[in-house]
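Colleague: can't give you the sequence, but here's the structure:
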């Protein structure tokens, strides 16, 4: 589990793989100077809250810290889906990972 730290005040844990894809989508928006909303859900028993939303802007510091030493391999289809979500009126949400083109389902 890695962490996203927002404005040095809010620290949220995400699986490293999810966090890497979030980072790619967030960096894309912030690099262009585009502020946007980010909303996620988590177990109410874990944090006391069920859903959290923040306003991400280039002026507000955000940090990504990973538990694992290696960067997860990015699924371009998932990055694209997260980018579409970030560009929507509702803002960025964690969308289900789509199957990569040319890859067979596992399991």
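Modeller: Noted; the coordinates are in hand. Being a predicted model, the structure only gives us computed values, none of them experimental. Numbering: from 1, shown residues only.
Colleague: CA only for contacts and neighbour counts going forward, please
Modeller: Noted.
Colleague: so where's the longest helix in the chain?
Modeller: Counting by DSSP state H, the longest helix found in the chain is helix 16-31.
Colleague: chain center to that one, what's the gap?
Modeller: Centroid separation for helix 16-31 versus its chain: 5 Å, with C-alpha atoms, centre = their mean, to the nearest Å.
Colleague: likewise stretch 72-85?
Modeller: Relative to the centre of its chain, stretch 72-85 is centred 10 Å away, using C-alpha atoms, centre = their mean.
Colleague: okay, pairing it with this:
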């Protein structure tokens, strides 16, 4: 699992490494341009319900922590999907199960940065 720390909250959101690696690229691109967006995910685990939505904006501290020391291979199609969602009024809605990312198109050749 990877961890997303946002703002002054000391409790991180737990998100799979592969998913958060893609969110990191999209967030860095959007926030570097001064563009805000919504990021939403459902709560995971026994007895948890509901969801969290964050308004991602450049002035709020953001930190990504990954369990793996090596960067994840990025899927250009999944990056494009997240980037398109980030520009919508709904924002990015993350979905995953214990085995795979829901809606993930499959493994494509890794890329170093999101296509603008």
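Modeller: That came through fine. For clarity, every value in this text was computed on a predicted model and none was experimentally measured.
Colleague: got a TM-score for the two of them?
Modeller: Remark: TM-score between the superposed chains equals 0.84 [TM-score structural alignment, normalised by the length of the first structure]; 101 aligned residues with a C-alpha RMSD of 1.9 Å.
Colleague: circling back to that earlier point, what's the longest helix of the first structure in contact with?
Modeller: By C-alpha atoms under 8 Å, 6 or more residues apart in numbering, the residues outside helix 16-31 of the first structure that reach it are 1-4, 35-36, 57-58, 64, 66-68, 71-75, 78-80, 82-83, 86, 94.
Colleague: next step: the residues you listed restricted to helices.
Modeller: Per DSSP H, those map to helices at 78-80, 82-83, 86.
Colleague: so for the first structure, the centremost residue is which one?
Modeller: Most central in the first structure under C-alpha atoms, centre = their mean is residue 22, positioned 2.4 Å from the mean C-alpha point.
Colleague: surely residue 62 of the second structure meets residue 7?
Modeller: Yes - the pair residue 62 of the second structure and residue 7 qualifies as a contact (C-alpha atoms under 8 Å) at a distance of 6.4 Å.
Colleague: between the two, which has more neighbouring residues?
Modeller: It is residue 62, of residue 62 of the second structure and residue 7, that has more neighbours when counted by other C-alpha atoms under 10 Å, with 16 against 12.
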